[in-house]
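Asks: Sequence first, then the predicted structure, then my questions.
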Amino acid sequence: MSAESPKAIFYALAANLGIAVCKYVAAAFTGSGSMFAEAIHSTADCGNQLLLLFGLRQARRPASALHPMGTGREINFYALLVALLLFFVGGAFSVYEGIHRLVAREPLQFVFVALGVLGVSVVLETLSLLGALRVIRAQNPDKSLWRWFRETRESDLLVVAGEDIAALAGLAIAFVAVLMTVITGNPVWDACGSIGVGLLLMVIAGLIAREVKSMIVGESASPEMRRDIEAFLRARPEIHAVINLITLQWGKEIVVAVQAEMIDYAESRAMVDAINRIEADLQSAYPQVRWVFFEPDFVKR
């Protein structure tokens, strides 16, 4: 994410902590399974945001002999832990709680307390999601949200946005479930709402985990960045032809490996100076590019 990432996570942590306390109180008053599932979800979100903050801190550690390229990709590991927590602590537990309520058929009490807390939570989660979407739109004005989700290389922003979407959708399900329980007097609606919230969280957690796993395995820079770097290299007068280009996203930074045929130089020193010039200009044009490995070669004819 951008430099605004820690601030956004702190805001989300404070909001989810307050929401979780309200939900637990409301669940105790009403006996609502959907409300309790939502309280567990908000608690899991608080833990998730603490993990992301810790991961961001770990990812900023300087390079060392053991990690010569730094630890920028460590944030992906913590993002995967967050996805797993969202799946098991948020999703699976909510499904279990819903099944338990479905069997027990426990009636709700003080239902308007539950509806009020859910309504306030919807407002707060909407504001949080809008903040995440503003960051996404600022960086990717021409992409749909789904395309950004599939192509982003920022696991922390991916998790924050995914959590916000899951939270908002889960609140809507819980609100409808409690409302239907009030209208019909049948607690089965509340139990089904808890199960619905759990299944939703498990689906979204699975989607997040799939994307983060790909980042851990190793992804190239975004398609737009790769195209820009290739266009930059092909436009250089020192380069006769670009033979191969590899990019690798390394946390917030990018590794570039170039194999290119240079124009004819009378001396090897002149070619080395030209390569150094290209590397410096590339890093100046694209500050995300931290490492450049340049191999001069010949096109096989």
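Replies: Looks like it came in fine.
Asks: make it CA atoms for all contacts and neighbour counts henceforth
Replies: Fine.
Asks: what about the strands in this protein?
Replies: 239-250, 253-262, 289-296 (DSSP state E).
Asks: Residue 33 is in contact with residue 97, isn't it?
Replies: Yes. At 6.5 Å, residue 33 and residue 97 qualify as touching, with contact defined as Cα atoms under 8 Å.
Asks: Residue 175 and residue 33, how far apart?
Replies: 12 Å (Cα to Cα, to the nearest Å).
Asks: circling back to that earlier point, spit out the residues that contact residue 33 and residue 97 alike.
Replies: 191, 194 (Cα atoms under 8 Å, 6 or more residues apart in numbering).
Asks: quick one on the thing from earlier: any chance of the strands of the chain in TSV, plus distance to residue 136 and mean neighbour count?
Replies: Shown next, in TSV, are the strands of the chain (distance: least, Cα to Cα, whole Å; neighbours: other Cα atoms under 10 Å):
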stretch	distance to residue 136	mean neighbour count
strand 239-250	18	18
strand 253-262	18	19
strand 289-296	21	16
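Asks: here's the one I want to compare it with:
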Amino acid sequence: MSAQPGSRTSVIVTMVIVAAQAVVLGILAAVTGSAILYASAMFSVADLGVEVFLLIGLVRVARPADERHPLGYGQEIFFWSLFAAVGLFVGGGVASIVQGLGEPSASGGSYALGYLVIVLITVSDGWALAVSVRGLGARTAVTGRSWWAELLTGSDPAAKTVTLSNAAAVVSGPIALAGLGLHQATGDELYDSLGSVLIGILLVAVSGLLLRLNQNLIAAPSVDPADLARIRHAITEVPGVAGVRRVIAVIVGPHQVMVAARVTLPPATDLPAAERAMSAVEERLRRRPEISEVYLTPVAPE
């Protein structure tokens, strides 16, 4: 099973929104000279790059398995998601901080227009966030895990990246409004620059979290202990199985898990009975939608 269609929908929706935002904010930042609007524009540009990387990964991960990639191309999305996190770090976070620390420039445009644009953009970011959260919610209904656990330990980096980047965009809206409002109220460009720096710090923090989450997935980890225990329990419940000597359940792609197990059979089990037991174990495991490959080895009791 490849990445869910919901992940691709979230990416495409976010891509369309941030592309429009980048154009509007870029024009407004050029007209006003506002550092905080420039930071918001850079965030939109960086976010657009993030969505492009994720879409490339989702397209490539959908390719069927072949001789060179017998387990499929699921891990490609981990690679492209890592690029997306780096792009958000450099193109959004670092650029915003550098802009905020630069020489302040007076705003030469309408504050009312700035407020209106930021509010509209924040609302659109909220809509994109709702779409991505809905996708994660659909996944929790399958796995039985909490929304937070799915976000941190789930195997779909596209869903994680688009959700966290959209959340950062929503949070950056009030920061931009506060910086612009304090600039207008005091006439001090320092607040405008400070807002830009705060947005940059927010993006650096989010990209750092994404880098960490993607690092864990690239290392091809086991599923979490609770899922591993459920897999072990499912095997031992099959008639004709005496126990499980060892189970390995490795994440090989978004919602794709390879299971390998050494299954203990009762003494004096004949070959037909052993084959029936192994077939029953494999059939039971494949009922779990995330299990894509099963390799079983029957062994005698220790």
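Replies: On my side now, so go ahead. In this text the structure is predicted, and so the values were computed from the model without any measurement.
Asks: So residue 175 and residue 33 of the first structure - more neighbours on which side?
Replies: residue 33 (34 against 23; other Cα atoms under 10 Å).
Asks: Now check the second structure for the residue matching residue 52 of the first structure.
Replies: The alignment partner of residue 52 of the first structure in the second structure, by TM-score structural alignment, is residue 54.
Asks: so how far is residue 121 of the first structure from the residue nearest to residue 180 of the first structure when sequence neighbours are not counted?
Replies: Using Cα to Cα, 6 or more residues apart in numbering and skipping residues adjacent in sequence, the residue nearest residue 180 of the first structure is residue 189, 6.3 Å away. Distance, residue 189 of the first structure to residue 121 of the first structure, by Cα to Cα: 20 Å.
Asks: can you check residue 33 of the first structure too?
Replies: To residue 121 of the first structure, residue 33 of the first structure is 16 Å away according to Cα to Cα.
Asks: Repeat that for residue 32 of the first structure.
Replies: Residue 32 of the first structure is 16 Å from residue 121 of the first structure, where distance means Cα to Cα.
Asks: If you count surrounding residues, which of those two has more?
Replies: Neighbour tally, residue 32 of the first structure and residue 121, criterion other Cα under 10 Å: the higher count belongs to residue 32, 32 against 24.
Asks: Next, the contact list for that one, please.
Replies: 107-109, 114, 178, 190.
Asks: tell me, which helix in the second structure spans the most residues?
Replies: Longest helix in the second structure, counting residues (DSSP state H): helix 111-143.
Asks: before we move on, back to that, and residue 150 of the first structure, which of the strands of the first structure is closest to it?
Replies: Residue 150 of the first structure lies closest, by Cα to Cα, to one member of the strands of the first structure: strand 239-250, at 14.6 Å.
Asks: ok, average deviation of that closest one from the second structure?
Replies: Compared with the second structure after fitting, strand 239-250 of the first structure has a mean deviation of 1.0 Å; criterion: mean Cα distance after the TM-score superposition for the first structure.
Asks: residues in the second structure aligned with that strand?
Replies: Mapped onto the second structure using TM-score structural alignment, strand 239-250 of the first structure covers residues 241-252.
Asks: do stretch 193-208 of the first structure as well
Replies: Alignment of stretch 193-208 of the first structure against the second structure: residues 195-210, by TM-score structural alignment.
Asks: how about that stretch: buried residues?
Replies: In terms of neighbour count (16 or more other Cα atoms under 10 Å), stretch 195-210 of the second structure has its buried residues at 195-204, 206-210.
Asks: Pick out the most distant pair among those residues.
Replies: Across these, no pair lies farther apart than 195 and 210, at 22.7 Å, counting by Cα to Cα.
Asks: wait, the match of residue 52 of the first structure sits on residue 9?
Replies: No. In this structure residue 54 of the second structure lies outside contact range of residue 9 using Cα under 8 Å: 11.3 Å.
Asks: So for the two, which sits in the more crowded spot?
Replies: residue 54 (30 against 15).
Asks: could you measure the more buried one against residue 278 of the second structure, distance?
Replies: Counting by Cα to Cα - residue 54 of the second structure and residue 278 of the second structure are separated by 38 Å.
Asks: right, and residue 56 of the first structure touches residue 75 too?
Replies: Yes. Counting by Cα under 8 Å, residue 56 of the first structure touches residue 75, with 5.8 Å between them.
Asks: quick one: which of the two has more around it?
Replies: The neighbour comparison of residue 56 of the first structure against residue 75 (other Cα under 10 Å) goes to residue 75, with 27 against 24.
Asks: What residue in the second structure is paired with the more buried one?
Replies: Per TM-score structural alignment, residue 75 of the first structure is aligned with residue 77.
Asks: Relative to residue 198 of the first structure, how far out is residue 205 of the first structure?
Replies: 10 Å.
Asks: Can you name the residues that contact the closest residue to residue 13 of the second structure other than its chain neighbours?
Replies: With Cα to Cα, 6+ apart as the criterion, residue 13 of the second structure has its nearest non-adjacent residue at 6.5 Å, and that residue is residue 128. Taking Cα under 8 Å, 6+ apart, we find residue 128 of the second structure in contact with 10, 13-14, 17, 166.
Asks: what does residue 226 of the first structure give?
Replies: 220, 247.
Asks: how close does the counterpart of it in the second structure get to residue 49 of the second structure?
Replies: Using TM-score structural alignment, the equivalent of residue 226 of the first structure in the second structure is residue 228. Going from residue 228 of the second structure to residue 49 of the second structure by Cα to Cα gives 36 Å.
Asks: do residue 226 of the second structure as well
Replies: According to Cα to Cα, residue 226 of the second structure stands 36 Å off from residue 49 of the second structure.
Asks: do residue 232 of the second structure as well
Replies: Look at residue 232 of the second structure and residue 49 of the second structure: by Cα to Cα, they are 41 Å apart.
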